[in-house]
Each structure stands twice: as C-alpha cells, then as structure tokens.
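Q: build me a model:
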Amino acid sequence: MKLRSKIILFAITPLLLSFTGIAIAVFYQATLLAQQQRDTIEQAYLASKEAELMHYVSMGSASIAHLYNAKQQNAALQVEAKKILATLAFGDDGYFYVYDLQGKNLMHPRRPDLVEKNLWDMVDPNGNFTIQELIGRAHAGGGAIRYLWEKPSTKKVVPKLGYVIKLERWGWVLGTGIYLDDVDTALNLIDVQVASNIHRTMFWIAGITIASAILIALSGLALNISESRLAEAKLKVLAQSVVRSQEDERARLSRDLHDGLSQLLVSIKLQIESGLAKLGAKISTPDPAHLAFTRATLQINDALGEVRRISHDLRPALLDDLGLVAAFKHLAQEFESISKIAMQFESLGDFTFLSEASNTALYRVAQEALTNIHKHAKNASLVRISLSCDQRQATLSITDNGGGFDLASIIKHPKRGIGLSNMRERLAAINGQLVVQSSADGTQVNANIYFKEVL
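A: Have a look, this model is predicted:
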C-alpha cells in the first residue's frame, strides 16, 4: 500500500471509530431514555386510572349508602343494593362486582355464570390467586391492584387494573376495574415510534459517516492527483533539463572534435603529405620510409573519417545548419551506405517552426531506431522513413520488413529494451508519444509530437 493511501486510511479509521462510538452511545442513551419515557407515561397513566377508579368506587358506594347505613338491616336491603350496583356502568367494559369475604361471588353483571360460586381458589394464567388477592387488598384498607381477567367485549384474558374496598357491615368486597390492553397498545405504539426514530437517527449517523469518509477519500484523491500532476510536470522539466544538458554536452564535444582534434589531424596529414612530396622529388625508387609515411597518411585519413563520424553522431551540423529534413536525408544515405539496406525517405509539411528540442528528439529517435534495425532486424531488405507535419502534430514513422521481435519480452527483460525506454523518455520530456508495433512481417516505430504542448 502506498504511503498516501495509508495516510488516507489512517485519517478515515479514527473518523469511523468515532462515529461508531457516537452511534453506540446515542443508541444506548436513546433506548434508555425511551424506556424511562415509557415507564413515566405508564406510571402517569396508571396513576390517573387509579384515581379514576377510586372515584368510581366512591360513586358506587355512595349509590347504596342509604341502604348500607339503614338502622334496620335485612337481606332485602342487600338484594336492592346489588340491583343498584348492577345497573351502574362506565364505558364498554366498566362495571362493579361484589364478593363476600370467603371468595363467593355475590354480583357480576357481565358474568352471571359466576354468581353464587366460590372463586377463592381461582387462579389466572400466571398462577396467581386472583380473588384471594382482591380480598387481601380489601382487608388491607382497599386500593388498586393489577390482575388478569377476561374482557367481556373481546372474550380474551388481558391485564386489568382493579380497585376494591371492604364494606365491613355487610362483609362485602366492592370493586371495579379498567382493562389495560388499550394502555399496552398505546405504549407499544409509542415503542414503535421511538424505535423508528432511533433507527432513523442511526441511519443519519451512518449516512454522515459514509459521506465524511467519502469526502476525506475524495479530498485525498484530489490531493494525490494534484501532487501527481505537479510531480509529473517537475519530472518533465527535469527530463527536459537532462536532455538539454546532454545535447549541449554532445554539441560541445562535437565542436571540440571538429575544431580541435580534426584540425590537428588535418595539419599532421598536410605536413606528412608535404614531406612525402619533398622525398619523392629526391628519390627515384620508393624506400621503406616513404612507404611508412604513405601508410601513416592513409591511417590519418581513416582517423579523420572516424572523428567526423563521431562528431556527426554527437551533434550533426546539418540539423543546426540546414534543418530537420536535410539531416534526415543525410542520415538515411549514411545508413544505406553502412548497412547495405535499401532506404526510402519521404517528408511532407513544413518543419521550420519546430523547436530545437523537437528536432533533436525526432533525430535521436531515428538514430536509435536505425541502429536497432542494423543490429537486430533479421533479413531486412528495405527501410522506409516518413516524416510529416500538419497543424496538430509532427509524426515520424520508421518501418522495416525484417523478422520483427517479441515486444512484450523485450519490455520485461531487465537488460534489454533500454533503447526503447530512452526513446519513450526523450519524447515524454517534450510531451510526445512513442508507439512500437512488431510482427513477423516487420517492425514499425511511430513518434508523435503534439504542437500545443511543444511549440
């Protein structure tokens, strides 16, 4: 992993961990708060219902107070009281009931089947002795109590909040109650709404986290692209500087060879030839000394040719003096003379406005390509050089009909393909492009330089 990717990862990881911690804390606190809110609402609701039931029981006891407090007591008064209580109701499932202290049901308007039955040992689905608990609460001074009972309107056993008092004179337990299934439904609805709000909050936190991570990644990517472009631009400037320095050094060496060593060799040659001319006038037959000087003259001629070739390779004077096309023509003629391979050269367009760097790059690419053809192109009998220039680009195309080569293996080989790499780097330094294609029918090298970047 690259250093910049590691930095971005190190920037995103703490952010993700922080948001994860925040999400966990928010979820925990929201859940706790929701439970506290539910408990508060439930307690407040039950408290209000308890007060309401106490009021109902007070009303019920008041409705039979004249009978309960009568001086002359008899069974008829109790029968009349039960009739009055049976007629009292509130809501769909609100009614009064009466038990004696031994657990026998004395009055139940919604369950007449229970009347006169002893329910002391009756248990609910949870195993609780419902009637015993109601009577126990009445003995303790009365009050509210929760238990399970069948709801008349639905015929289902649901939680109920009851309120009972003891009528000591008659030995009764008077009570009423409110079913709590509606309360549980309302509280469950609140739970659903709270859970939905918590989930929505978690989604928002997740969305913000993802957006923040993406923003950091995009910022890092933008910075990476910006710095990569800056580094690429600096690299191109450096490459141009290196190439320019190389060409300046080549030009200096070429001048030194031409103006220094070449002139010295010409002077030596002239002096030897002058000496030979003087010796020839004095002797009639060649002697060993004369032959040695003659051989020296020939070797000096060879040395002069080699110096001129090296000087030309370092920096062809034609490229500076007569331009790119003339230098290419001379290069083609020289290659044909040395390699004995037929050459075809053609040029199209005006090259006079190309920069010196562009001229040098195209010439060096051609030199390298022709050197590779001479060394490696098997059975090549024809080389074509095409040089063209239009309003968009300058193009150099060199094609041979040799046996070609495996381009992929050359690129991968650590000790081969240096010439191709040099050509690519030289063109890249001036925003050019090198394209090489090779097959069994031959090889084609194309060098393109685009004017907008070069001129």
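Q: make it CA atoms for all contacts and neighbour counts henceforth
A: Will do.
Q: check the chain for its longest helix and report it.
A: Counting residues, the longest helix found in the chain (DSSP state H) is helix 181-256.
Q: quick one: that helix to chain centroid distance?
A: Computed by Cα atoms, centre = their mean, to the nearest Å, the chain-centroid distance of helix 181-256 equals 8 Å.
Q: how about this one, so we can line them up?
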Amino acid sequence: MLYRTKLLLLTLIPILAISFATLWVLDLQSERLSARQSETLENMILASRKEELRNYLSLAENAIAPAYNSFLKTRRIAQAEAKAILRGMSASEDQYFYVYDSTGTTIVDPRLSFMQGKNWIGLENINGRPVIKELIEAAKTGQDFYTYTWQKPSTKEYLPKLTHAKYFERWDWIIGTGIYLDDIDQQIDVQRGVMQNSFNRSRTTIAFLALAALSATTLTMWVFQFTQQRMADAQLRRLNARLVDVQESLSKRLSQELHDGLSQLLVSARYGLEAVLGGSSDKKIEATTTSAMDTIDTAIKEVRRISLGLRPTVLDDIGLAAAIRGLGKEFEANMSIPTAVTTMPVGDLLSDRAKTALYRIAQEALTNIAKHAVAHSASIDLSTNRRFVRLVIEDDGKGLTQARPRARTQGLGLRNMQERIDSFGGKIKITSRIDAGVTIDVLMPISQNTQEE
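A: This is a model prediction of the structure:
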C-alpha cells in the first residue's frame, strides 16, 4: 500500500468511526428519550383523564344529590328520578354512566339495556377477568380508578377502558363512568412520529456533515499531496540538475587532466623512444623500442578516446551542431550503420549546460542503437525555431520490448534522459514500433536556457 494511501486511510477512518459512533449514540438516546417522553405523555394524559372522570362523577353526584338526600320522597321514587338523571347525562355514545348494586345486578346501563335487572357478578371479559365483581370491590374499598378491557359501543372493538366509580351506601349503588384509552395510544404514536422525524433530520444532518468532512479531508489531503509531490518533483529536478552539473564538471576536469597531463607524458615518452631508436643500430633494441612505441600509440588513442567521452572538446570549440555531426560520423564509422545527420546552428540559443544535455542524450541514444536496436540505418536531426531547439534520433531496428527491460536503462537510460531534459523544463517523447525502430524526440525550450549558467 502506498504511503499516501495509508495516510489517507489513517485520516478518514477516525472520521468514519466517530460518525458511526455518533449515529449509534443518537439512535440509542433517541429510543430512550422516545420511551421516556411516551411514558411522560401517557402519564400526563392519564392524569388528565382521571381528573376528567372525577369531574364527571362529581357532576353526576351533584345531579342526583337532591333525590339521594331527600327524606320527603319514597326510596323507589327517589331512585327512579336518579336513574332518569343518570341516563340523560351521557356525554357521547362512548361516555355514559352505569349503576350496579353490590350483588352485581345492573341497575342503569344506557348502552347495554339488555343487561338491566340482571345479575352479572360472574361476567368475565375477553381476558377472563370478572370485571363487574372487581369494579364493585374497587368502588366499595375506595379505589378511585379501575382499568379493564371492554367493548367500545361506537366501534364494537374491545379496548382498554379507564373507569371511576363511587359507592353510595344508602342505596347500595355503585355509580361509575369510564373513558376508553385508545386515543391515548394514537396521541403517543403521533408524538413518537414527530420525535422520529426530528431524529431522522438529525441523522441526515450528521451523515451530511460526516460526508462533508470526509470530502473536505480527502480534498485537503489530495491538494496537500499534490503540492508536496510537485515540490518534491521540483526538488528532485534541481538535485538531478545539480548532479549532472557536478558530473559534467568532474568529467571536464578529468578530461583536461588526461589530455594535458597523461597524454602529454605519453607523447613525451614516445619522443624519447624515437630518439633512442634513431641513435641505435641494435636490432634487438630497435624491435623492443618499436613495440613500446606501438603500445604508447595505443595508450595515447585510448586516453584521447576516454577524454573525448568524458568531455567532447568540440562542444567548447565549434558548438553543438558540429559536435552532433562528429558524433554521427564516428557512430557510422565504428558501427558501419549508415547515419544521416542534419543540423542547424544553435549558437547562443542555449546555455552550455543545455547543449551538453542534448549532446549526452544523442550520445546515449546512439549507444542504445549500437547495443540493442539491430538497426540498418539511423538518423539525427537538430533544428531550431523561435521557441525550441529540437533533436530527433531515429533508427529502423526492432524497437523496445518488454523482454529487454534493462536495455532501457543502460548508461543514462531512457529514464535518465527524461530526468535530464526535465531539469531544463523540456519535453521528450519516445516512440517505439515493434520491428520498425525507435524515435526519440526532444524539445529544449530556448527562453529558460539562454545563457543559463
């Protein structure tokens, strides 16, 4: 894995982890808060409904109080008046008053009239609870409220019902009323929906912020890496240029020392041997001296060849165009490969460093042709315009193949050609055609390299 990929992952993973953890905590807290609010709301509604039932029962008690407390009427007449009053006080189809005696006999039930006059003490609801018996016991023991499942008259559904009853001891009556609780669940569901929508908006906001943070971080890292990469590339080009300058400087000094020092010593030694040969008539000495002179001639040629390879003096003496022509002729003579050379004078359009770079590229290209191309011909073209000096080297060999990876990096190599030309802001294009040769096209800009030292 690349370093920048690792850095990006190390930056993004904590953001993702925090975002997921935040969403998880939000879900957990939302469930807890929803449960608490639902419970609170339910308790508030129940408290309101209980107060409502107390008020209803208080109204009923006040309404029948004249009859219940009267000593002027017979019990039968007073109870008949109370029954009529209670039947007429129904607030709605589902809100009414009922009356039982302590034995479980129905005295008043405006909705289930068939139950009146009958004893239902053993009646059980759908849950198996003896609701009439429990309701009577709750009223007689002073328990304010009692909850059970009962059929709702308006819908015929069996729903939870909250009832409030009171025991009237003189008449042995249990008078009560109730409210069905299904609307409480509806209100709670509505409140839960509102909260859920709020939590969903919060989740969306957090997810959007997390995505924005990831995008911003990725963009920042990309810009940072791109900037750092450009800075590193620029520094690398400067370093490569400096290394090339140092290499050329060392090569020039070594070339001069070989030419001015060792070459001169060899020439002096040869002259001394010629003097010895001219003054001696001994055949043995003559043969030995002649052999030594041949060896020295070979050494002088080798020194000159090495010196020329290290630093072509023709660049300093007669310029780049002449040096390129000489390089082409030498290549043709040594390799017996016909080489067409076309050059235009460069003059002061390029600095010495830029000229040396072009010469080295041409030198390396010809070396690669000689070693790897199996070419029948080659060509070199050096031309200029107002913006560039252009160098094109072509051959008709077998081209670059994946089977010869090292051939690309011999000496300076193709990559080093690229790095060398990059240090001057130039461009190099290498085109390979299988069994049709290679073309190296180099553009050296004039504006950046004129008199650059």
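Q: so what number do they get for TM-score?
A: Remark: TM-score between the superposed chains equals 0.88 [TM-score structural alignment, normalised by the length of structure 2]; 448 aligned residues with a Cα RMSD of 2.9 Å.
Q: just to revisit the earlier point, give the buried residues for whichever helix or strand comes after the longest helix of structure 1.
A: Of the helices and strands lying after helix 181-256 of structure 1 in sequence (DSSP states H and E), the nearest is helix 262-282. The neighbour-count check on helix 262-282 of structure 1 (16 or more other Cα atoms under 10 Å) flags 262, 265, 266, 269, 272, 273, 276 as buried.
Q: helices and strands around the longest helix of structure 1, which ones?
A: Contacts defined by 3 or more Cα pairs under 8 Å, 6 or more residues apart in numbering; DSSP states H and E place helix 181-256 of structure 1 against helix 3-63, strand 156-167, helix 288-314, helix 418-428.
Q: got those as TSV, with distance to residue 141 of structure 1 columns?
A: Formatted as TSV, those follow (distance: least, Cα to Cα, whole Å):
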stretch	distance to residue 141 of structure 1
helix 3-63	13
strand 156-167	7
helix 288-314	121
helix 418-428	102
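Q: for residue 352 of structure 1, find the nearest of these.
A: Closest approach to residue 352 of structure 1 among these is made by helix 418-428 (18.9 Å; Cα to Cα).
Q: ok, residues contacting the helix or strand just after that closest one?
A: Once the chain leaves helix 418-428 of structure 1, the next helix or strand it forms, by DSSP H and E, is strand 432-439. Counting by Cα atoms under 8 Å, 6 or more residues apart in numbering, strand 432-439 of structure 1 makes contact with 403-407, 423-424, 427, 443-450, all of which sit outside it.
Q: and the gap between the residue positioned nearest the centre of structure 2 and residue 8 of structure 2?
A: The centroid of structure 2 falls nearest to residue 218 when counting by Cα atoms, centre = their mean (5.5 Å). For residue 218 of structure 2, the distance to residue 8 of structure 2 equals 7 Å [Cα to Cα, to the nearest Å].
Q: same thing with residue 280 of structure 2?
A: 84 Å.
Q: same question, residue 106 of structure 2
A: From residue 106 of structure 2 over to residue 8 of structure 2 the distance is 80 Å, taken as Cα to Cα.
Q: buried sites along stretch 111-122 of structure 1?
A: 115, 118, 119, 120.
Q: in helices, which of these fall?
A: Per DSSP H, the subset of the buried residues of stretch 111-122 of structure 1 in helices is empty.
Q: for residue 138 of structure 1, find the nearest of the helices and strands packed on helix 181-256 of structure 1.
A: Distance to residue 138 of structure 1, taken as Cα to Cα, is lowest for strand 156-167 among these, at 5.0 Å.
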